[in-house]
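Novice: sequence and predicted structure, then a few things I'm wondering about:
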Amino acid sequence: MKIGIIGAGAIGGTIAKKLAVAGHVVKIYSTQEFDKLKTRAHELGALPSTLYDIVKDVDVVIISIPTAAIPSLPKELFANISEDVIVVDTSNYYPFRDGQIEELNNGKVESVWVSEQIGRPVIKAFNNLLAYSLEHGGKPEGAEGRIAMAISGDDGKMKAVISNLINDTGFDVVDAGTLSASWRHQPGTPAYCTELDRIELNQALFEGVKENAAYIRDSSIVTLMKRTTPPSHEEVVSLNRSLFPGNPKTNFGRL
């Protein structure tokens, strides 16, 4: 497939590298100087692109930039591309990083808001794993203990396409439902960055409580910021699991 990725950071860059290795034609865009973007693209096995070219002649566009940056995308960016092009949102809202976004603070589902900002339906995917998990946690299809990733959206055929791409990156897929249900794998829920297999993730998605998510999200950030040394990947996963007593892997460890 032909895939354009807006954002070449920890998540976007890892997705680009994995999909390129899987045989897809990948091009990337970021706001850095074009010479630096060319170097980054070469490192990832991708092609550098301008912003307006990133959405042209592709099957999928993946938006992997901070939530706060999404309104800065040109309003006409997606206006003249085919409705068959699938747009994927990987973002997660963190007020300490993104600033206060009133609609999200008032409970609007993050990817519904993203869809409204860009004027285009989106599929929510690649958001409920840490960058380290995405880079190092993939396993071949059918492998024991394979980590699962959540996906949400309103178009079943588009979700099937993105599910295949997720499989190409080394992860199982659990369908969380419509885009309005994508809050179930936003920050502050049992499904978020807890490294669960397919059965466990399905349970975690079911057990999420929308009204509690923002408080849990912010509390976990406060806990991490109190540390005097950076947490390891395992410690972050452990903290996320410990926030939910019913999580099947709560006893993995404590921060």
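Specialist: It's in. Numbering: from 1, shown residues only.
Novice: can we go C-alpha only for contacts and neighbour counts from here?
Specialist: Noted.
Novice: sec struct for Leu175, please.
Specialist: Careful, residue 175 is Asp and not Leu. Secondary structure, DSSP: H, G, I helix; E, B strand; the rest coil: Asp175 is strand.
Novice: next one: Ala125 from Leu37, what distance?
Specialist: According to Cα to Cα, to the nearest Å, Ala125 and Leu37 sit 24 Å apart.
Novice: now do Val26
Specialist: Distance from Val26 to Leu37, by Cα to Cα: 13 Å.
Novice: for the stretch 1-150 of the chain, what spans make up the helices?
Specialist: For the stretch 1-150 of the chain, the helices defined by DSSP state H, counting those that start in this stretch occupy 10-21, 34-44, 95-98, 102-105, 110-118, 131-136.
Novice: off-centre distance for stretch 33-49?
Specialist: 21 Å (Cα atoms, centre = their mean, to the nearest Å).
Novice: list the buried residues of that stretch.
Specialist: Neighbour counts over stretch 33-49 (16 or more other Cα atoms under 10 Å) mark 37-38, 40-41, 44-49 as buried.
Novice: what's the first helix or strand after the lengthiest helix in the chain?
Specialist: Ranked by residue count, the top helix of the chain under DSSP state H comes out as helix 210-225. Next helix or strand after helix 210-225 toward the C-terminus (DSSP states H and E): helix 233-242.
Novice: what's that following helix packed up against?
Specialist: The criterion is 3 or more Cα pairs under 8 Å, 6 or more residues apart in numbering; DSSP states H and E, and there are no helices or strands that helix 233-242 contacts.
Novice: spit out the contact partners of the closest residue to Glu135 other than its chain neighbours.
Specialist: Distance criterion Cα to Cα, 6 or more residues apart in numbering; nearest residue to Glu135, sequence neighbours excluded, is Thr14 at 5.9 Å. By Cα atoms under 8 Å, 6 or more residues apart in numbering, the contact set of Thr14 is 44, 131, 134-135.
Novice: how does it look with 10 Å?
Specialist: 8, 20, 44, 131-132, 134-136, 169 (Cα atoms under 10 Å, 6 or more residues apart in numbering).
Novice: list only buried entries from these.
Specialist: 8, 20, 44, 131, 134-135, 169.
Novice: what's the closest of these to Gln186?
Specialist: Nearest to Gln186 among the buried ones among the contacts of Thr14 is Ala131, at 15.0 Å by Cα to Cα.
Novice: let's bring in a second one:
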Amino acid sequence: MKITVIGAGAIGGNLARKLAVAGHDVQVADARGPEAVPSEVVEAGARPVVLNAAVQERDVVILSIPFDRVPELADLFADVPAETVVIDTSNYYPHLNGRIEEVDNGQVETVRNAEKLGRPLVKAWNAALAETQRSKGLPAGKPGRIAIPVAADSDEARKVAMQLVDDTGFDPYDAGVLADSWRQQPMGPAYCTELTLDELGPALARADRVKDAAVRDSMFERFTALGDAPTHEDVVEMNRAAHR
């Protein structure tokens, strides 16, 4: 597939590298310019491009930018064909993004971004830590393979995104329509807890919007309590412990 990843940070860089290795035609664009694309991403086969040229004639565009910045790309997508699959990997954290009234009043995060962007979106790759995505992917069929939820209103777009999740080393889980994607947002039982395919469905079902928002808003204090140098495993265990 012809894929563009917008955002060359930890998540975007991981996805661009893995999808290029999987054989896709991958471009990477970053608001800081092509020089912001990490060398290991380029070495994997992804091509840095300028943002204004990033979204035309592509099968898939993956948005790996901060949640509050997604609406700023509305003009960029104004002429992008409706059949182009656009995937949102972002998460809403008020202490990072500032309070966003629509979301605080109950609008689902990526439903809000789809509305602001003016086109349908898929939600994927948001519920796994950058280090999980970088180092814990496994070939299909391997025991203990971590699962990642994918939500979209279009069955076809969801199917495309699920195939790409598989290509990055994770079992894709059909999480239904976008209105239900709040179940995979911070900090529910399915969020960054490294669950298998059999475990992920029950975790999504246990999500509680009020409780999960409270856990999300206490994350800074809980992370600080881990000490000066928490490991990746410490963070995953902290996330799991919040729902025991």
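Specialist: The structure has been received and is ready for your questions. What you see is a predicted model, and the numbers here were worked out from it, not measured in a lab.
Novice: please state their TM-score.
Specialist: Laid over one another, the chains give 0.96 as their TM-score (TM-score structural alignment, normalised by the length of structure 2), with 244 aligned residues with a Cα RMSD of 1.4 Å.
Novice: what's the counterpart of the residue nearest to Glu135 of structure 1 in structure 2?
Specialist: Matched by TM-score structural alignment, Thr14 of structure 1 corresponds to Asn14 in structure 2.
Novice: about what we covered before: quick one: which of the helices of the stretch 1-150 of structure 1 is nearest Ile81 of structure 1?
Specialist: Comparison of the helices of the stretch 1-150 of structure 1 against Ile81 of structure 1 by Cα to Cα identifies helix 110-118 as nearest, at 12.6 Å.
Novice: tell me which other helices or strands that closest one touches.
Specialist: Helix 110-118 of structure 1 sits against strand 86-89, helix 102-105, strand 123-124, with contacts defined as 3 or more Cα pairs under 10 Å, 6 or more residues apart in numbering; DSSP states H and E.
Novice: next, count neighbours for Arg120 of structure 1.
Specialist: By the criterion of other Cα atoms under 10 Å, Arg120 of structure 1 has 14 neighbours.
Novice: the one 3 residues further on now?
Specialist: By other Cα under 10 Å, the residues close to Ile123 of structure 1 number 26.
Novice: mind listing what it touches?
Specialist: Neighbour list for Ile123 of structure 1: 62, 86-90, 111-112, 115, 151-156, 158-159, 162, 178-179, 182 [criterion: Cα under 10 Å, 6+ apart].
Novice: tell me the one of the buried ones among the contacts of Thr14 of structure 1 nearest His233 of structure 1?
Specialist: The closest of the buried ones among the contacts of Thr14 of structure 1 to His233 of structure 1 turns out to be Ala131 (Cα to Cα; 9.5 Å).
Novice: that closest one against Ile11, yeah?
Specialist: Yes - between Ala131 of structure 1 and Ile11 there is a contact under Cα atoms under 10 Å: 5.5 Å.
Novice: from Tyr94 of structure 1, how far off is the residue of structure 1 most remote from its centre?
Specialist: Distance from the C-alpha centroid of structure 1 peaks at Thr228, with 27.9 Å (Cα atoms, centre = their mean). Distance, Thr228 of structure 1 to Tyr94 of structure 1, using Cα to Cα: 21 Å.
Novice: just Lys108 of structure 1 next, same as before
Specialist: 14 Å.
Novice: more crowded one of these two?
Specialist: Neighbours per residue, other Cα under 10 Å: of Lys108 of structure 1 and Tyr94, the larger number sits with Tyr94, 18 against 13.
Novice: so who does the aligned partner of the more buried one in structure 2 touch?
Specialist: Tyr94 of structure 1 maps onto Tyr93 in structure 2, with residues paired by TM-score structural alignment. Counting by Cα under 10 Å, 6+ apart, Tyr93 of structure 2 makes contact with 66-68, 99-100, 185-187, 213, 216-217, 219.
Novice: just the buried ones from the residues you listed?
Specialist: Among the contacts of Tyr93 of structure 2, those scoring as buried are 66-68, 185-187, 213, 216-217, 219 (criterion: 16+ other Cα under 10 Å).
Novice: and which of the buried ones among the contacts of Thr14 of structure 1 is nearest Glu234 of structure 1?
Specialist: Ranked by distance to Glu234 of structure 1 (Cα to Cα), the buried ones among the contacts of Thr14 of structure 1 are led by Ala131 at 12.4 Å.
Novice: and Trp224 of structure 2, how many neighbours?
Specialist: One thing to correct before we go on: residue 224 of structure 2 is Thr, not Trp. Using other Cα under 10 Å, Thr224 of structure 2 has 11 neighbouring residues.
Novice: ok so, going back, now the helices of the stretch 1-150 of structure 1 in a markdown table, with distance to Glu200 of structure 1?
Specialist: As requested, the helices of the stretch 1-150 of structure 1 are arranged in a markdown table below (distance: least, Cα to Cα, whole Å):
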| stretch | distance to Glu200 of structure 1 |
| --- | --- |
| helix 10-21 | 23 |
| helix 34-44 | 32 |
| helix 95-98 | 28 |
| helix 102-105 | 27 |
| helix 110-118 | 23 |
| helix 131-136 | 16 |
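Novice: please work out which of the helices and strands packed on helix 110-118 of structure 1 is packed deepest.
Specialist: Ranked by mean neighbour count, those are led by strand 123-124 with a mean of 30 (mean count of other Cα atoms under 10 Å).
Novice: out of the buried residues of stretch 33-49 of structure 1, which one sits closest to Val209 of structure 1?
Specialist: Nearest to Val209 of structure 1 among the buried residues of stretch 33-49 of structure 1: Leu44, at 37.5 Å, using Cα to Cα.
Novice: name the nearest residue to the closest one, ignoring sequence neighbours.
Specialist: Lys17 (4.6 Å).
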